[in-house]
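S.K.: this one's structure only:
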């Protein structure tokens, strides 16, 4: 029998997919051009199984041990695992060995370690360069002025593939202000493409600014509570 939680996740997932389709239509995007990354931080394995049953196969994790436990529990499933948490130097090996994508590369040192530590036999680690478009001191991400040089250096590394840019801008409620932040990322990526980099991913947009991100060219939106509901309390 389907539980209430399973019904809730199925309902939320359907609603999120409809929001994405509506935004694609409203802003002249190709249908299906915006992918959904379900951010499953602190959600139980059962919640991921429910989303899987509804056709969701890309999941984002913020914590290495939690991600490792889920990968082990769901090893038989066809899942694309994305790391979306902050990366310190002592975390790069676990990211390189266990994930398909990483969205939070913001320093060349981290990119080099990921490249060096990616195991032979695995495909290249798909990477996004995180950019601090709003200039917030509390946020991770490369400074916009440093992005061009950094992107070219990362793109030249073996064992990883730079796919595009990612941002987590300042939280604002006004739609035009949301769009302005995402526009800065889109324009920066366009400059890199003009420089000859083969980039195809803009990872931007969350529950409160999904539509603004799609309007400005997002190819992947990262949603957590909109899919799974409130996160369980973090265990001490």
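M.R.: Perfect, thanks for sending it. Computed from a predicted structure; not experimentally measured.
S.K.: Every contact and neighbour count from this point should use C-alpha atoms.
M.R.: Fine.
S.K.: Packing partners of the top helix by length along the chain?
M.R.: Taking DSSP state H as the criterion, the chain has its longest helix at helix 4-26. Counting contacts by 3 or more Cα pairs under 8 Å, 6 or more residues apart in numbering; DSSP states H and E, helix 4-26 packs against helix 45-53, helix 210-215, helix 225-228.
S.K.: Comparison target below:
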């Protein structure tokens, strides 16, 4: 990705976010650039265009990129499911973990966050549509999980994150966003430091902003379509 391409894509995304936020009468939502599967050069180009916060799905994929780009002072968010055995690496490398959904993970991150780093920013991932195949806690589990995070000195509770079911029915998606906004308002009333509701992606971030998102996660609308997976030798046609 060239600097010109990155600048144009970032400008367009920020303009759309600003327009959606203004139309909804809300403060401008923050952009998180989803950089999974993108190489360090593409991220560096987007950073040169002015983007500072990047989201990665996999700890092992992210670590080399974080190391390679350390001098740029970027902000790194983990937005994929986190296994407990990866909590040590995540607590050391990332600035935010958006996918905390169980007590065991809270304890592991709090224990592993280095004392010389600022507290780790944490979002609780909520399975708002109760999808069996999706990570995230049930909505009714949020208060207890939030209390555990707030009580951990090496963690900082910032809010909620969700990935609503990818249904075609726009009204259903908006209803899920609205339910998250209600949950977020209740959480913020109990914890004054809560300020982030992360929801909405490239295809539905405008709806998410209208329903109350303060952060949207955009990948393909910034970087373009993801490159196809390489064809293995057994997949090649004769």
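M.R.: Arrived safely, thanks for sending. Computed from a predicted model, the values in this text were never measured in an experiment.
S.K.: quick revisit: could you dump the helices and strands packed on helix 4-26 of structure 1 into a markdown table with mean neighbour count and distance to residue 60 of structure 1 added?
M.R.: Listed next are the helices and strands packed on helix 4-26 of structure 1 as a markdown table, based on neighbours: other Cα atoms under 10 Å; distance: least, Cα to Cα, whole Å:
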| stretch | mean neighbour count | distance to residue 60 of structure 1 |
| --- | --- | --- |
| helix 45-53 | 17 | 11 |
| helix 210-215 | 24 | 16 |
| helix 225-228 | 22 | 12 |
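S.K.: What residue in structure 2 is paired with residue 22 of structure 1?
M.R.: Residue pairing (TM-score structural alignment): residue 22 of structure 1 is matched to residue 19 of structure 2.
S.K.: tally of neighbours for that match?
M.R.: As a burial measure, residue 19 of structure 2 scores 14 neighbours (other Cα atoms under 10 Å).
S.K.: Report the contact partners of it.
M.R.: Neighbour list for residue 19 of structure 2: empty [criterion: Cα atoms under 8 Å, 6 or more residues apart in numbering].
S.K.: how far away is it from residue 12 of structure 2?
M.R.: 11 Å (Cα to Cα, to the nearest Å).
S.K.: can you give me the strands for structure 2?
M.R.: Taking DSSP state E as the criterion, structure 2 carries its strands at 30-34, 53-56, 75-78, 96-100, 120-126, 155-162, 196-198, 215-218.
S.K.: Check the mean deviation of the shortest one from structure 1.
M.R.: Superposing on structure 1 places strand 196-198 of structure 2 at an average distance of 0.4 Å from its equivalents, by mean Cα distance after the TM-score superposition for structure 1.
S.K.: counterpart of that strand in structure 1, which residues?
M.R.: Mapping strand 196-198 of structure 2 onto structure 1 (TM-score structural alignment) gives residues 201-203.
S.K.: again with the fifth one
M.R.: On structure 1, the counterpart of strand 120-126 of structure 2 by TM-score structural alignment is residues 125-131.
S.K.: in the matching stretch, what's buried?
M.R.: Neighbour counts over stretch 125-131 of structure 1 (16 or more other Cα atoms under 10 Å) mark 125-131 as buried.
S.K.: Export the residues you listed to CSV and append columns for distance to residue 186 of structure 1.
M.R.: Shown next, in CSV, are these (distance: Cα to Cα, whole Å):
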residue, distance to residue 186 of structure 1
125, 22
126, 19
127, 17
128, 13
129, 13
130, 13
131, 11
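S.K.: Looking at structure 1, name the residue matched to residue 59 of structure 2.
M.R.: Per TM-score structural alignment, residue 59 of structure 2 is aligned with residue 64.
S.K.: ugh, typo on my part, it should be residue 48 of structure 2
M.R.: Under the alignment (TM-score structural alignment), residue 48 of structure 2 maps onto residue 53.
S.K.: which bit of structure 1 covers stretch 177-187 of structure 2?
M.R.: Going by TM-score structural alignment: stretch 177-187 of structure 2 matches residues 182-192.
S.K.: middle-most residue in structure 2, spatially?
M.R.: residue 79 (4.2 Å; Cα atoms, centre = their mean).
S.K.: For whatever residue of structure 1 lines up with that one, give me its contacts.
M.R.: Matched across to structure 1, residue 79 of structure 2 falls on residue 84, judged by TM-score structural alignment. With contacts defined as Cα under 8 Å, 6+ apart, residue 84 of structure 1 is in contact with 60-62, 102-104.
S.K.: Now tabulate these in TSV and tack on neighbour count.
M.R.: Output for the contacts of residue 84 of structure 1, formatted as TSV (neighbours: other Cα atoms under 10 Å):
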residue	neighbour count
60	24
61	24
62	17
102	28
103	24
104	26
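S.K.: Is residue 86 of structure 2 in contact with residue 59, as I believe?
M.R.: Yes - applying Cα atoms under 8 Å, one finds residue 86 of structure 2 in contact with residue 59, separated by 7.1 Å.
S.K.: neighbour count winner among these two?
M.R.: Neighbour count, other Cα under 10 Å: between residue 86 of structure 2 and residue 59, residue 59 has more, with 20 against 15.
S.K.: neighbours around the closest residue to the more buried one other than its chain neighbours, how many?
M.R.: In space, and not counting its chain neighbours, residue 59 of structure 2 is closest to residue 90: 6.4 Å by Cα to Cα, 6 or more residues apart in numbering. Counted with other Cα under 10 Å, residues neighbouring residue 90 of structure 2 total 26.
S.K.: Can you get me a residue count around residue 105 of structure 2?
M.R.: Around residue 105 of structure 2 there are 19 other residues, counting by other Cα under 10 Å.
S.K.: Identify the residue of structure 1 aligned to it.
M.R.: So, by TM-score structural alignment, residue 105 of structure 2 is matched to residue 110.
S.K.: Could you check how far that match is from residue 229 of structure 1?
M.R.: To residue 229 of structure 1, residue 110 of structure 1 is 32 Å away according to Cα to Cα.
S.K.: Same question for residue 60 of structure 1.
M.R.: For residue 60 of structure 1, the distance to residue 229 of structure 1 equals 15 Å [Cα to Cα].
S.K.: Could you do residue 75 of structure 1 as well?
M.R.: 24 Å.
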